[in-house]
Each structure stands twice: as C-alpha cells, then as structure tokens.
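Peer 1: this is a predicted model, with the sequence first.
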Amino acid sequence: MSRIEPSTNEMLDHARALLTSGRLVAIPTETVYGLAANAWDASAVRKIFSVKNRPPNNPLIVHVASLDRVVDAVRMPLAKPIESQLAAVSDLWPGPLTVVLPRGERIPDIVTAGNQTVAVRIPSHPVTLSLLNRCPFPLAAPSANRSNYVSPTTAAHCEDGLDDTVAMILDGGPCDYGVESTIVRLHESGPRLLRPGGVAAEVLAERFGLSVDTLMEVSANRQATKQLEAPGMMSQHYSPTTAVQLLYPGTTIVVPKNTGRIAFQKLADEEVSRYTVVEVLSESGDLEQVAKRLFAALRQLDQAQLTCIHIDTCSPRGIGRAIMDRLERAAAKSSEF
C-alpha cells in the first residue's frame, strides 16, 4: 500500500503529528527528497540510521524554517568571523546551501556523528517550509533512500527500499535541482567547501572574497578519516547497483552488449544504435537540466537489467562541479572499467 500523500494542509498537520510522536516522514525539498525526524529526538533520529542502513559516522543535515530558527540547531552567539561569513551568504536562504556551524545544546550526538558542529540549512520547497513552520522543532533529514544508493527526486522514488517505519511520504512533485545542497564549513580560520551542490562554488567564493581553489582547500585525507564533517563526503556514494563507466573526453568507447547510455545532449543516430537504451537529459546540453534529471535517469537505467551504464561527463564548473562530484562517487565501485 502506497504511503504517498498529497501535500494538503490536512496532510501537513498529520505529518507534524507523526514527527512529534517520533515517526519518520519523507519530505520534498528543492534538491532531493529527505527522510525527516525531529532533530531534537535522538530515538527518532536513530530510526533514520536504521531504515537507511546509514553508517553512524555520517552526520545529518538539520533543516530549519527561517534564519531566526537557526538557533534551534546552532550554538549562539557565533564568533565574529563566523558571524561575518554567515552574513555573506545568508541571503542565499531559503535555498540549496548547507552551512556547518557550532552545534547547539539540543542537538543530540547521533545527528552530528559526535561532531561539535552541525550542518544546517533552510530549504526553499514550499511544502517543507510549511511543515517546518508547523513544527516547534527542526528536522534532521538525509536523502530518503538506502544508504549509498541514488538519491530520490520524486515521491515515488522514496518508496523504493524504505520499509514501513516511514509513516508518510509527502508528495511535492519532482525536485527542482536534482542534486543535493552545497555544504560549506564556516570557521574562524575561514570557510571551506565540503560538498559541491546547488549553489555554485564560484558564487560562494565571490561572497567570501576568496578564490575557488582557496575555498576548496580541505585536508586531502578528510575522506580517509572515520569522522566525517558533513554528509556526502564518502568516496563511494549515490551508486546504482549496475556498473558505471564515465565517458571522459578522449575516452575510447567500447560498448559491451546490453549497455545503457545517459547522454547530456542529443546523440547522433549512429551513436544511439550502439546502446540498448539511451536517456538524453537535455537536448541542448543545458547542465541545469542535466542535474535535475540525472538521478531519475540513473534509477531508471539501474532497473533495466543492463550490464553497465555509460554516462557523459562535463567540465567541473558551476553546477557541473556538483554533477561530476556525484558521478565520480557513483562510479567509484566500478573498478572493472
């Protein structure tokens, strides 16, 4: 029986009641769908980890309704350098930006994987903003899928792999961005990009008065440590079960039997004929369209019982940086290629 419900006022009130009682609710955001729990309730948050089979060292993002509600997750007052950094980007909220700040006292260890910082954002999706305004607590919400699998961008995707512990899936339509939020750590020593996403690194670098290279100067061994600063930092992530090969410029393409192709723009008929199935994400190669449709195409081809999936690549600039980050992590386990 489907747990997908329309995002009516009645259903939003019911979702608030479920969350208040410690249940889990899948929610739409402008990036991907999230699996939400009361962020102040350690027992409820523990269910997220159980349902997703998520490793306990992988922290969660906490969603709040407004800048005034950041105090629900963050320790205040902020140090002056951090306060200035937040002021430089706070007008990007609501939106696909997550900032890592000192953790507030009401946020339990399980949310932050024991870190003394917390990842927080204000989503721009009207359904989830309405739900957050109804709740007296913030919502901890990673993507609503099995850990390491392709993130969901529709309500129907959320049903795949989530058990009956999820009480409701609120339908907010397809996600606008299709890739997760950008994560930036704000610190007295300076801001650092932890994960590229819906807000381009170039935009943030300009706000902070830094070069993109400086903004991205994070310890090279951060992914090798057991303690992750933020979600989305594992080397293997967003992965379909089908093997993936990325098609970099100059790659000699050998197409095995029963191979699918995800193309970033329209292909010549001769190229299409080499593949069992082809998904074209944008007729013109528009990377915003590519990002929006990428995860849905990955899921679709992963269910087509293919031998492997070939995927186009792009320059890692702007939204292309987030696309390539996701694709490289998705392909990390496909070492046979």
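Peer 2: Structure's in. What do you need? For clarity, every value in this text was computed on a predicted model and none was experimentally measured. Residues are numbered from 1 along each chain as shown.
Peer 1: hey, let's count contacts and neighbours off CA atoms from now on
Peer 2: Will do.
Peer 1: now the farthest one out in the chain, which residue is it?
Peer 2: E270 (35.3 Å; Cα atoms, centre = their mean).
Peer 1: put this next to the first one:
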Amino acid sequence: MKTLRLLIDPACIETDEAQSAIAQAAQILRSGGLVALPTETVYGLGANALDPAAVASIFEAKQRPSWDPIIVHIAGPVHENPMLEQLVTKFPPVVLGLMHAFWPGPLTLLLPRSAAVPDIVTAGRPLVGIRMPAHSVAFEVIRQAGVPVAAPSANIFSHISPTTAAHVLDDLDGKIDAVIDAGPTRHGVESTVLDPTQSPMMIYRPGAITAQQIREVAGPVINYEEKNSSQTAAREALPSPGVGLRHYAPRARLILVESTLAELLAHLARAAIPLQGDGRLGLMLPAELASAVLATPLKDATVFPWGHWGAPEELAEKLYTGLRALDAEGCTVILCPLPDAAGVGEAIRDRLRKAAHSAKV
C-alpha cells in the first residue's frame, strides 16, 4: 500500500486545494480506509467507527491489542449532535455542562454506548469514549465524511505518539491509506479522558483539560490509580483508552529524574554516572539550563532543548518531538526530568511514567 500524503494549511482551509484534500480524505473514511488526522492533541489514525472491519484495520496497522479500547471523534453542533445521538444511549445532566465548556476540545467523555457501536471499539465495555476535536482540519474531515471516526494515536502501539505527519510516516508509512499533513499539533499530549457517569467523576487519563478546570465546571473529580498487574490480567479489557501501564515509549531506555530546577543539573549528572558505557546518552533539557550544562559532565550528551521549565504547555507541546528526536540521534539511554504536577504538568508526568514504566531516580 502506498500512503498518500495530503497537505493542508489549517489557516487556508477554504481554498479549493484544501477542500479537495479534505473531500478525498472523507471519501477514504467512508469507504472503509485509514486516514491519519491532525488534531489539537496528537495525530490520530482514523476509520469509520461504525464499520467493524475498518476499525479492525486500525488495530492491525498499529499492532494494537484488542483489549485496548479506542476513542471515537465526532463533528457538528455540540448540542443535539446526530453523530453523538447515534453512538450514545443517555448521559447524566452534568455532561451537557462539560460539552458546553470544553467541546470542541481535548476532552474525551466516557458515555453509555448504543448498539450501533461495534464491540471492537470499546473492547466489549459498556462505555464509549467520545470527543469533538477542535482542530479545524480534523473537524471538517469528520463532518464531510458524515460518520463518527474511531481514532487512537497514529503510531505503532506503545511507541511515542506522533505530533507531525512525519512522525506518522515513520511508524505507519505503507500501512495506511493516507495522512493529512497540517503541521505540528498544538497541545502535544493526548486528550483528558473523563468518566462523568461515576460519582465522583473519574479522570482515567490526564490531559490538556485539567482536573481543576473540570471541578470548576462540573464538581468533584478524582484520578484513576493504575496498579501493576500480571501479563494475564493485562489482556483483560481496559476500563478506558490510555490507561495501559506502558505507552508513549521511545526505543531508548528512558530514566526519569525528580528534582527542583535549582538542583536538576546535579541530579541529572549523578543519574548519568552508572550509565557510562551503556551507549549514547540523550538529555531532555529545560531551556533555563542550556548554557550551564556545558560546564558539567553532561556536556557530551545529545541534548534536546525541551522548553522553559516554568511553561508546562511548552513542555507538553515538545515532549514527544524531543523523545523522537533523541531516538533518531541513536541515543540508547535518555535522561528526562519530571516537571511539577501543576496544570498540564500532571499529563506530562503521566506520559513519562508510562514511557519509562517505573524507571525513576
């Protein structure tokens, strides 16, 4: 299969060229094909969510296990949405407030599924994850396709999520029908996944919409706590997308370092000592330390200039790009500091811990 690359400038979506590309992508989706879509979070691998064979091809292309449910994306009006009504039987009143506050946007809601939703989408679970993307291109492709679109991240299962079309092609070139290249994504981490049917509500995956924002709109919310489980238990259907213990991982061994900014270089240098002789060292480095690192034992490491430590949105946007860049440089070990849990920092910590799978110093 040759993967078609469709170029669209999100700022010029009304041009004939952009509309032609959108129409082509929509037709591929309607006909059961796979299209990688840019969203405001990461690139997603889309298929007609109502077509079990099309959804199965997502799992095949990604090498994704069947016990891992996927999110369905919709477009159109926030209220009285025909796609939503097709997918969901009912939902509590609090959901309307959440939709009004955060849709379109990076919030996925777990809602009672209708009979129209294939089992493969939810891994047989009674709730289906629904979100309405804010990215103009993804929204318009889904709207023109006229079908809800199942779309997990467009990468090989458990690998680093893609934030550019080039990242998608690194993993899936020749395995999918098309990728829409609309430039880098804005948030850089996946959507927040919330179950509003529980009391208190449950965040299964933190993201760009924070727990505090949700509380201000809809009341009490708690975070899901994952537990280590045996390999056999891991094959059971997960309660939500994004809760597997190992996701978002580079090929390199990822080691996390917990520290304040003032002591971070010393802690990174100390963590690097036992790694001498393990191969090429990569370093996710806050911008504030870019010049100071040259006077430390880390001066020979391959450095990715991550962003400013006090700007978690910037760190989130560049997280996956940095991990992929260090992988591409041939790093065998990557040292990465853990930012504070404030705001979207909680989502960054979640992704890094899953990528490192407990490797922390």
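Peer 2: Noted; the coordinates are in hand. Keep in mind it's a predicted model, so treat the numbers as computed, not measured.
Peer 1: give me the TM-score for this pair.
Peer 2: Once superposed, chain against chain, the TM-score is 0.91 (TM-score structural alignment, normalised by the length of structure 1); 328 aligned residues with a Cα RMSD of 2.1 Å.
Peer 1: thinking again about what came up before, which SS class is the residue farthest from the centre of structure 1?
Peer 2: helix (DSSP: H, G, I helix; E, B strand; the rest coil).
Peer 1: map it onto structure 2.
Peer 2: Alignment note (TM-score structural alignment): E270 of structure 1 maps to A295 of structure 2.
Peer 1: how near is its match to L338 of structure 2?
Peer 2: Distance of A295 of structure 2 to L338 of structure 2, computed by Cα to Cα, to the nearest Å: 22 Å.
Peer 1: check I203 of structure 2 too.
Peer 2: Applying Cα to Cα to I203 of structure 2 and L338 of structure 2 gives a distance of 20 Å.
Peer 1: ok, now E85 of structure 2?
Peer 2: Counting by Cα to Cα, the gap from E85 of structure 2 to L338 of structure 2 is 41 Å.
Peer 1: tell me which of the two has more neighbours.
Peer 2: Set E85 of structure 2 next to L338 and count neighbours by other Cα atoms under 10 Å: L338 wins out with 22 against 13.
Peer 1: which ones are touching the aligned partner of that one in structure 1?
Peer 2: Taking TM-score structural alignment, the alignment pairs L338 of structure 2 with T313 from structure 1. T313 of structure 1 is in contact with L246, L247, Y248, P249, F264, M324, counting by Cα atoms under 8 Å, 6 or more residues apart in numbering.
Peer 1: can you rerun that using 6 Å?
Peer 2: Shown in contact with T313 of structure 1 (Cα atoms under 6 Å, 6 or more residues apart in numbering): L247, Y248.
Peer 1: surely A88 of structure 1 is within a helix?
Peer 2: Yes: A88 of structure 1 forms part of a helix when assessed by three-state DSSP.
Peer 1: how close does it get to L97 of structure 1?
Peer 2: Per Cα to Cα, A88 of structure 1 is found 13 Å from L97 of structure 1.
Peer 1: higher neighbour count, these two?
Peer 2: Shown here are A88 of structure 1 and L97; by other Cα under 10 Å, L97 has more neighbours (28 against 15).
Peer 1: counterpart of the more buried one over in structure 2?
Peer 2: Superposed on structure 2 with TM-score structural alignment, L97 of structure 1 falls opposite L107.
Peer 1: following superposition onto structure 1, what is the mean distance for the longest helix along structure 2?
Peer 2: Longest helix in structure 2, counting residues (DSSP state H): helix 312-328. Compared with structure 1 after the fit, helix 312-328 of structure 2 shows a mean deviation of 0.6 Å (mean Cα distance after the TM-score superposition for structure 1).
Peer 1: so that helix matches what in structure 1?
Peer 2: So helix 312-328 of structure 2 sits over residues 287-303 in structure 1, by TM-score structural alignment.
Peer 1: so what touches the matching stretch?
Peer 2: In contact with stretch 287-303 of structure 1 (Cα under 6 Å, 6+ apart) are residues Y177, G178, P240, T242, L281, S282.
Peer 1: ok, which pair from those residues is furthest apart?
Peer 2: The largest separation in the contacts of stretch 287-303 of structure 1, counting by Cα to Cα, is between Y177 and T242 at 23.9 Å.
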